[in-house]
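Chemist: any chance you can model this:
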Amino acid sequence: MENEYQILESAIKKAGRRAQVIRQSGLSVTVKGRQDFVSEADVSVENELKEVIHALFPEDGFLGEESGLVLGTDTKKSGVWVIDPIDGTTNYLQGMDYWCISVAYVVNNVIQLGFVYAPDRDEFFFAQRGKGAYLNGAPLTIQEPEKGQAIIGVGRSNRRPLQAYFDLLVVLDTNNVEHRRFGAGALMLAHVASGLVHGYFESHLNSWDALAGLLLIEEAGGRVPNFLENDGLLNGNPVWAASSQLWLDLDHVLN
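Modeler: Below is the predicted model of the structure:
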């Protein structure tokens, strides 16, 4: 299987470079909703990755942000590849570097693999259940922040009331916790694993935004929710993931 993973890593990096080229040459963009865009790069990357994965793992299914769910040929044995072709599309369109490709592999409701690639930042994250988390080949281990120095990433889901987001900021301020919002949940989760931030909270994430990053955090020694419960694969769920002690310190005020 290691050879297949290497082929997939190469395909993800190639798709990321293609997205960069498409952006440089001009984009066609469709508006899905308020501040919710899909570009030709989203569609191109998703189709490209699905083609490679299908060639490597023909029995498996897919869940893509743009194309939806396609079941595998053997639903009892096969897994599901969950793809967000470009997380942080608005950042990508604006020429910012904070966007990524996210790919996760789920078998029997358990995340087995996670890939997060941020092409503009040259950051390739990989995690395999039971075998650790890595950034550009270097192993990741989450460290606890010093007391009073915690910084957590936050996301704003338009599937939840705006007031809930305001309330979150008040809770964080009351508990002397700094926050950052960069507009790409999958990459912010990966950055919890690498220590750029110490945790991430969002009142609702879709599975294609969450799964790869959650496995990265778990394999780096952090605490994550059981995201896939209550049909989280299709319906999404809230996310609170962090270094272990910080998770315990804030869980009662965030949930």
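Chemist: contacts and neighbour counts: CA atoms only from here.
Modeler: Will do.
Chemist: work out for me the element the residue nearest to the spatial centre of the chain sits within.
Modeler: The centroid of the chain falls nearest to residue 186 when counting by CA atoms, centre = their mean (2.4 Å). Secondary structure from DSSP states H and E places residue 186 in helix 185-194.
Chemist: after that helix, next one along is what?
Modeler: Downstream of helix 185-194, the next assigned helix or strand under DSSP H and E is strand 199-205.
Chemist: and this one, please, so the two structures can be compared:
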Amino acid sequence: MSEGKDIPLVGGKSFTAVAINCAAKAGEWIKTKLGNHTSLSIKYSAQDLVTEVDKGAETMIRNLVGTHFPHHSFLGEEGVEPGPEASAKALQSVQDAEYLWIVDPVDGTTNFVHGFPFFSVSIALAYQGEVIVGVVYDPMRDELFVAEKGKGAYVRGRRMAVSGEAALRDSLLASGFPADPNYAQPLNMKQLQAIAPQVRNVRSVGSAALHMAYVASGRVSGFWEVGLNAWDLAAGALLVKESGGKVTDMQGNDYHLGVRHVAATNGRIHDELLQALQQAETAGT
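Modeler: Model (predicted):
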């Protein structure tokens, strides 16, 4: 990563170092709980789950951040009521914060519950609404993805770059199956049905933050999903941008913390993917 003098600091403390420390400590604790959680609750839908591990990891991260930066604001998934309206309201309540930590303690809770080893800790720091630090940690593979605004993005200490595919037909894409059964999931499935024949293949492994990290590291050419939240996307969006990729909403507007329907690509296939998504959305209407 960048030299210490280039890492964002406040009061002599590195934002990035704190984010990495929080992600690593939470991730290692989560890993010890795999197959060992004792509570399971349904939030917004039968596909939207939470365990005591999600809550415990978020509390751990919140406390660690608060120790270093007690005056910073904090937006964590488990501190927000379920559903898109509550998510939008929670983001609006902190959008004017100078420094805002945005955290998904276990991105991929359903995977975690079933013992499917694909989940992550996602931590971002926004300054005046713009993400300046993004960390995604995969504890099962001990892979740490780190980005600093203007400094590049790294995995295992190596600088990342997006893939080179220039056309959808040559691309491996990723998407998800949203927890909202009324709007987001049907639309995402409609898009999937339209896009799958146009690409090399599509993967869906249940963690938006890791999907974004995989776009940044060139493992997939692009990712799209409907109905996500700031804590799903903020860290990953910076990873993609700092790796040379592009992140927008599905109309092509630049990513910001309020984006819920996202497209992230290597940049080369972005316009073609957006066109395919928009055609799928309007087909049959």
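Chemist: pull the residues that contact the helix holding residue 186 of the first structure.
Modeler: Helix 185-194 of the first structure is contacted from outside by 87-88, 98-100, 102, 116, 118, 125, 133, 135, 140-142, 153, 155, 182, 197-200, 205, 209-210, 212-214, 216-217, 220, 222, 241-243, using CA atoms under 8 Å, 6 or more residues apart in numbering.
Chemist: repeat for stretch 247-255 of the first structure
Modeler: The contact list for stretch 247-255 of the first structure, computed with CA under 8 Å, 6+ apart, reads 168, 171, 199, 223, 240, 241.
Chemist: in the second structure, what residue corresponds to the fourth one?
Modeler: Residue 223 of the first structure maps onto residue 246 in the second structure, with residues paired by TM-score structural alignment.
Chemist: helix/strand/coil for the nearest residue to its match once chain neighbours are set aside?
Modeler: Distance criterion CA to CA, 6 or more residues apart in numbering; nearest residue to residue 246 of the second structure, sequence neighbours excluded, is residue 267 at 4.9 Å. Under DSSP: H, G, I helix; E, B strand; the rest coil, residue 267 of the second structure falls in the coil class.
Chemist: mind listing what residue 267 of the second structure touches?
Modeler: With CA under 8 Å, 6+ apart, residue 267 of the second structure has these contacts: 244, 245, 246.
Chemist: just the helices in the second structure please.
Modeler: Secondary structure of the second structure, counting by DSSP state H: helices at 15-32, 52-68, 84-94, 109-114, 184-195, 208-216, 230-242, 270-282.
Chemist: possible to save those helices as CSV with distance to residue 46 of the second structure?
Modeler: As requested, these are exported to CSV (distance: least, CA to CA, whole Å):
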stretch, distance to residue 46 of the second structure
helix 15-32, 22
helix 52-68, 17
helix 84-94, 15
helix 109-114, 10
helix 184-195, 13
helix 208-216, 18
helix 230-242, 19
helix 270-282, 25
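Chemist: off-centre distance for the helix holding residue 186 of the first structure?
Modeler: A distance of 7 Å separates the centroid of the chain from that of helix 185-194 of the first structure, by CA atoms, centre = their mean, to the nearest Å.
Chemist: quick one: that helix to helix 207-219, angle?
Modeler: Counting by axes from the mean of the first three to the mean of the last three CA atoms, to 10 degrees, helix 185-194 of the first structure lies at 0 degrees to helix 207-219.
Chemist: for stretch 15-35 of the second structure, buried residues please.
Modeler: Buried residues in stretch 15-35 of the second structure, counted by 16 or more other CA atoms under 10 Å: 15-16, 18-31, 34.
Chemist: residues contacting the match of residue 223 of the first structure?
Modeler: Residue 246 of the second structure makes contacts with 240, 264, 265, 266, 267, 270, as judged by CA under 8 Å, 6+ apart.
Chemist: aligned partner of the fifth one in the first structure?
Modeler: Structural alignment (TM-score structural alignment) places residue 267 of the second structure against residue 244 in the first structure.
Chemist: gap between that match and residue 143 of the first structure?
Modeler: Separation of residue 244 of the first structure from residue 143 of the first structure (CA to CA, to the nearest Å): 9 Å.
Chemist: what does the helix holding residue 186 of the first structure correspond to over in the second structure?
Modeler: By TM-score structural alignment, helix 185-194 of the first structure lines up with residues 208-217 in the second structure.
Chemist: circling back to that earlier point, for PyMOL, what selects the buried ones among the contacts of stretch 247-255 of the first structure?
Modeler: Of the contacts of stretch 247-255 of the first structure, the buried ones can be selected in PyMOL as follows, counting by 16+ other CA under 10 Å:
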select buried, resi 168+199+223+240+241
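Chemist: show the contacting residues for residue 258 of the second structure.
Modeler: Per CA under 8 Å, 6+ apart, neighbours of residue 258 of the second structure: 88, 91, 229, 230.
Chemist: name the member of the residues you listed with the most neighbours.
Modeler: residue 230 (23 neighbours; other CA atoms under 10 Å).
Chemist: wait, that residue touches residue 259, no?
Modeler: Yes - if you go by CA atoms under 8 Å, residue 230 of the second structure and residue 259 touch, sitting 7.2 Å apart.
Chemist: and residue 203 of the first structure, what pairs with it in the second structure?
Modeler: Matched across to the second structure, residue 203 of the first structure falls on residue 226, judged by TM-score structural alignment.
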